[in-house]
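# A predicted structure for the sequence below; I have some questions about it.
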Amino acid sequence: MSSDLVEAITALEKDKGISKEVLLDALEAALISAYKRNFEQAQNVRVAIDETLGQIKVYARKEVAEAVENPNLQISLDDAKKLNSNYQIGDTVEIEVTPRNFGRIAAQTAKQVVTQRVREAERGVIYSEFIDRQDDIMTGIVQRIDHRFIYVDLGRVEALLPQSEQMPNETYRPHDRIKVYLTKVEDNKKGPMITVSRTHPGLLKRLFELEVPEIYDGTVEIKSISREAGDRSKIAVYAEDPEVDAVGACVGQRGARVQTIVNELKGEKIDIVNWSEDPVIYVANALSPSKVVKVIVHEAEKATTVIVPDYQLSLAIGKKGQNARLAAKLTGWKIDIKSETEAEENGLFDDDQDTAAPTSPDAAASADATDANTSDDQTDGQQPESSDHQES
């Protein structure tokens, strides 16, 4: 082994992050294979590499036996004692068998095996790096697009963004820089296969952690997220310290923090509400930006009946039921929305079960791409054909 090869191994260690020990083990295995193949030797051998001198030596390993049945694997006690008088039956004797032209033949034969082992070790390093990043957010560059995937360059590996994980309101082009959420990291023969998403609720959570220091340091906690990617999301937050305004921290001064996230998600509207262990308060907050007159809780069915002002019914339900649907997913409670008029007709105001006052202005905030404090769910005060709406 020349000094050039030693330098090459050292360079690989620095460039690829693969330890020298792994590379030397791969080289030794390759040299053993090369020796047996080229010199048709079936004996047990060991290869010793001297990094300082750059030398390779091959040793045949034989067991000391009383009766030699296989000369390739055994040596007689008398012959062993000629080498060293201390050898006993059962000991292993090593005899140097390095061929004169072994260096040239070994280099040619071992190149492919070493390259393969180096690639395997490099794949292992990359896999270890990215398995720790699973369920995290990374910035990548769109490389190419086909009918199944968008291929995103994450630096040392190319990730797959399936069609099902692409946001419907986005157009992707090569060289675009996008933030993605790592949903799956798998190891296979071709190297780590990484699947990423732009629609996963985890992406929204990580974006808030990046933009809101209070969430990152644990002062404010994200309790729940419901998301219809590209259109609207709801996020419930909580601060144990009563002096901390959890919603305000997420919104930021003049809506700057949440607006940054809205822009990253290409205009996806985000409702931020205060979490509460009281389902009455929590459900009322979750229906933001609609005002709530009363919440009736049915514990056994884990369901609620929510009464809203007549003029707010459309806003509470949302376009195609979206607001109510997201609120139900956020809270985990079924939500049946009724107008005040219908509630009076059905005698719901006479119900003595749990109720909620109208939602506090500080309990929630809504943001979209144009106005951090408005929502377009309201349909000019028009009432839907039916005021009954239930989501689970």
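Right, received. Where do you want to start?
# Only C-alpha atoms from now on, for both contacts and neighbour counts.
OK.
# any chance you could map the strands in the stretch 251-392 of the chain?
Taking DSSP state E, counting those that start in this stretch to define them, one finds strands in the stretch 251-392 of the chain at 269-274, 294-298, 303-308, 334-339, 364-367, 389-391.
# So the spatially closest residue to residue 167 that is not a sequence neighbour: helix, strand or coil?
Distances taken as Cα to Cα, 6 or more residues apart in numbering place residue 230 nearest to residue 167, at 5.5 Å, with adjacent residues excluded. Under DSSP: H, G, I helix; E, B strand; the rest coil, the three-state class of residue 230 is coil.
# Residue 230 against residue 264, yeah?
No: assessed by Cα atoms under 8 Å, residue 230 is found out of contact with residue 264, at 10.6 Å.
# quick one: which of these two has more around it?
Looking at residue 230 and residue 264 with other Cα atoms under 10 Å, you find the greater number of neighbours at residue 230, namely 19 against 14.
# tell me which residues of the lengthiest helix in the chain are tucked away?
Secondary structure of the chain per DSSP state H: the longest helix is helix 102-131. The neighbour-count check on helix 102-131 (16 or more other Cα atoms under 10 Å) flags 102-103, 106-107, 109-110, 113-114, 117-119, 121-123, 126-127, 130-131 as buried.
# returning to that earlier point: can you lay out the strands of the stretch 251-392 of the chain as TSV showing distance to residue 19 and mean neighbour count?
Below are those laid out as TSV (distance: least, Cα to Cα, whole Å; neighbours: other Cα atoms under 10 Å):
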stretch	distance to residue 19	mean neighbour count
strand 269-274	47	28
strand 294-298	62	22
strand 303-308	58	25
strand 334-339	56	23
strand 364-367	50	24
strand 389-391	56	19
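# In JSON lines, list those along with distance to residue 382.
Formatted as JSON lines, the entries for those read as follows, by distance: least, Cα to Cα, whole Å:
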{"stretch": "strand 269-274", "distance to residue 382": "22"}
{"stretch": "strand 294-298", "distance to residue 382": "21"}
{"stretch": "strand 303-308", "distance to residue 382": "14"}
{"stretch": "strand 334-339", "distance to residue 382": "13"}
{"stretch": "strand 364-367", "distance to residue 382": "21"}
{"stretch": "strand 389-391", "distance to residue 382": "15"}
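# contacting residues around stretch 31-40?
The set of residues that contact stretch 31-40 without belonging to it, under Cα atoms under 8 Å, 6 or more residues apart in numbering, is 41, 42, 43, 45, 46, 47, 102, 105, 106, 109, 110.
# Comparison target, given below:
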Amino acid sequence: MKLEFINALEEIQREKGVSKEILLEAIEAALISSYKRNFGSSQNVRVNIEEETGEIQVYSQKEVVEVVEDDTQEISLEEAKTKHPNYEIGDVVEEEVTPRNFGRIAAQTAKQVVVQRIREAERGVVYEEYVNRASDIITGTISRVSKGMVFVDLGKTEGILEPNEQVPTEEYIHNQRIKAYILEVKRTTKGPQILLSRSHPGLVKRLFELEVPEIHDGVVEVLGISREAGYRSKLAVNTMDENVDPVGACVGHKGSRVQRIVEELNGEKMDIIKYSEDPKEFITAALSPSKVVKVMTSEKDKAARVIVPDYQLSLAIGKEGQNARLAAKLTGWKIDIKSESQHKEAGSPFFGEEESLEIGEEVEASETAVAEENLIEEENLVTEDVGIEEDLGDLPGESTETDEETAEQDPEEKE
């Protein structure tokens, strides 16, 4: 290990970004261990590598004491003074003990250390690159599927899609290209571990940011997402720009933007609604594509009772309660859905607390006119009709109903 080795370290420093000084320190530490292992020495030693020439020297180190108890670690003051008269108690005496064939051992050790340090440096670079991309979206290729785990080749490293982050309706095939959400980046001894997700709501948000320039530029904000991966997602959007329709911007011309996202998510349905600070309006919109007659809210309990036409009850609740569940998650309100008939039969105030009952203002319904005489008159309560916003499910690519839901149509329409 001569001058050529030092030049090689400098080249590594330029190409890999690993400091020559750090490499030399690591090599010196490794050579100490190698010396003790190969020459059966238990004494303290120091290894010195000349940065200019690459020459290596090994020095034993002994502390100067009055009475020697361990001659591998200590030396008497009298013996120390024979080496140099200025030694005192507590000083350390160094003596070169470099073996003749130590150069070969040093070369092998140095090679191992350098390779290891380069790997660590490269892992560090990869970690720093991906740790800053947490909560972002990334594209990769499925390299293998093993024991329920999906491994995704990301180029410089590999990502892991664990079973609980996979979508139950998706099939993962070797060499398939997929987009995934970077859930977490961990530093491990084997390099960075990148945990991915296909079921996280953040994936939907990032896909909309890629497809909708208004969201990317901050003109349209995504204020909430509720998702049941593989089946349906609800997105609440808003804008401060009066000239921009936030829902229309997300849907795109003839549904082109939302359709690309639906295709990426393998047919997962999308409901895009406009956010409102009025909880009644927000809850009404969140239950899209169903129609709503009335919304009653209890601020105290943060709960709402929603009255829908009889023929819309199953649509409002959704298959296995999915639509109502997603609406509740999106709005943050507990939602109890009743048909007009059920509400009329109950004939009692909301949750039995008249003082907590609030009913929204009358607005003209966009699809079906709600007759005032069909609404329930409850004693000591102010009852007013609540209109509904335009059925967002009618927008192309925005929301699609199941066969079971579409079968239940307005009786007036049938006639």
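Good, I have the coordinates. Computed from a predicted structure; not experimentally measured.
# before we move on, back to that, return the mean post-superposition distance for the longest helix of the first structure against the second structure.
Once fitted to the second structure, helix 102-131 of the first structure is off its aligned match by 3.9 Å on average (mean Cα distance after the TM-score superposition for the first structure).
# which secondary structure elements does that helix contact?
Helices and strands in packing contact with helix 102-131 of the first structure are listed as helix 20-39, strand 177-186; criterion 3 or more Cα pairs under 8 Å, 6 or more residues apart in numbering; DSSP states H and E.
# same thing but 6 Å
Packed against helix 102-131 of the first structure, as judged by 3 or more Cα pairs under 6 Å, 6 or more residues apart in numbering; DSSP states H and E, are the following elements: helix 20-39.
# For the helix it packs on, give me the average deviation versus the second structure.
Superposing on the second structure places helix 20-39 of the first structure at an average distance of 2.1 Å from its equivalents, by mean Cα distance after the TM-score superposition for the first structure.
# and the angle for that helix with helix 102-131?
140 degrees (axes from the mean of the first three to the mean of the last three Cα atoms, to 10 degrees).
# Can you give the distance from stretch 336-350 of the first structure to the centre of its chain?
46 Å (Cα atoms, centre = their mean, to the nearest Å).
# same check, this time on stretch 36-43 of the first structure
The answer for stretch 36-43 of the first structure is 47 Å, by Cα atoms, centre = their mean.
# go on, stretch 318-328 of the second structure?
For stretch 318-328 of the second structure, the gap between its own C-alpha mean and the chain's C-alpha mean amounts to 25 Å (Cα atoms, centre = their mean).
# buried set for that stretch?
318, 322, 323, 324, 325, 326, 327, 328.
# and the gap between the residue nearest to residue 168 of the second structure when sequence neighbours are not counted and residue 269 of the second structure?
Excluding the flanking residues, the one nearest residue 168 of the second structure by Cα to Cα, 6+ apart is residue 230, at 6.8 Å. Using Cα to Cα, to the nearest Å, residue 230 of the second structure is found at 8 Å from residue 269 of the second structure.
# same check, this time on residue 99 of the second structure
Residue 99 of the second structure sits at a distance of 74 Å from residue 269 of the second structure (criterion: Cα to Cα).
# Over to residue 70 of the second structure?
Distance from residue 70 of the second structure to residue 269 of the second structure, counting by Cα to Cα: 78 Å.
# Correct me if wrong, but residue 45 of the second structure is in a helix.
No: for residue 45 of the second structure, which was evaluated using three-state DSSP, the result is strand, with no helix membership.
# leaving aside the residues next to it on the chain, what's closest to it?
residue 60 (4.3 Å).
# can you pull the contacts of the nearest residue to residue 98 of the first structure once chain neighbours are set aside?
Excluding the flanking residues, the one nearest residue 98 of the first structure by Cα to Cα, 6+ apart is residue 58, at 4.7 Å. Residues counted as contacts of residue 58 of the first structure (Cα atoms under 6 Å, 6 or more residues apart in numbering) are 46, 47, 96, 97, 98.
# which SS state does residue 87 of the second structure fall under?
The assignment at residue 87 of the second structure comes out as coil when based on three-state DSSP.
# what's the neighbour count on it?
17.
# For it, give its distance to residue 246 of the second structure.
The gap separating residue 87 of the second structure from residue 246 of the second structure is 83 Å, by Cα to Cα.
# repeat for residue 303 of the second structure
According to Cα to Cα, residue 303 of the second structure stands 27 Å off from residue 246 of the second structure.
# And for residue 111 of the second structure?
With distances defined as Cα to Cα, the gap from residue 111 of the second structure to residue 246 of the second structure amounts to 60 Å.
# Equivalent analysis for residue 134 of the second structure, please.
Noted for residue 134 of the second structure: a distance of 27 Å to residue 246 of the second structure, by Cα to Cα.
# Neighbour count: those two, which is higher?
Comparing residue 134 of the second structure with residue 246 by other Cα under 10 Å, the one with more neighbours is residue 246, at 25 against 17.
# which one of the contacts of stretch 31-40 of the first structure sits closest to residue 360 of the first structure?
For the contacts of stretch 31-40 of the first structure, the closest approach to residue 360 of the first structure (Cα to Cα) belongs to residue 110, at 73.6 Å.
# And the helices in the stretch 151-300 of the second structure?
Here the stretch 151-300 of the second structure has its helices, by DSSP state H, counting those that start in this stretch, at 201-211, 213-216, 246-251, 256-264, 279-286.
# any chance of these in TSV, plus distance to residue 307 of the second structure?
Written out in TSV, the entries for these read as follows (distance: least, Cα to Cα, whole Å):
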stretch	distance to residue 307 of the second structure
helix 201-211	29
helix 213-216	33
helix 246-251	25
helix 256-264	30
helix 279-286	10
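# closest to residue 161 of the second structure out of the ones you listed?
Residue 161 of the second structure sits nearest to helix 201-211 of all these, at 13.4 Å, using Cα to Cα.
# what range in the first structure does the closest one sit on?
Using TM-score structural alignment, helix 201-211 of the second structure lines up with residues 201-211 of the first structure.
# Now do the buried residues in that stretch.
For stretch 201-211 of the first structure, the neighbour count (16+ other Cα under 10 Å) marks 201, 202, 203, 204, 205, 206, 207, 208, 209, 211 as buried.
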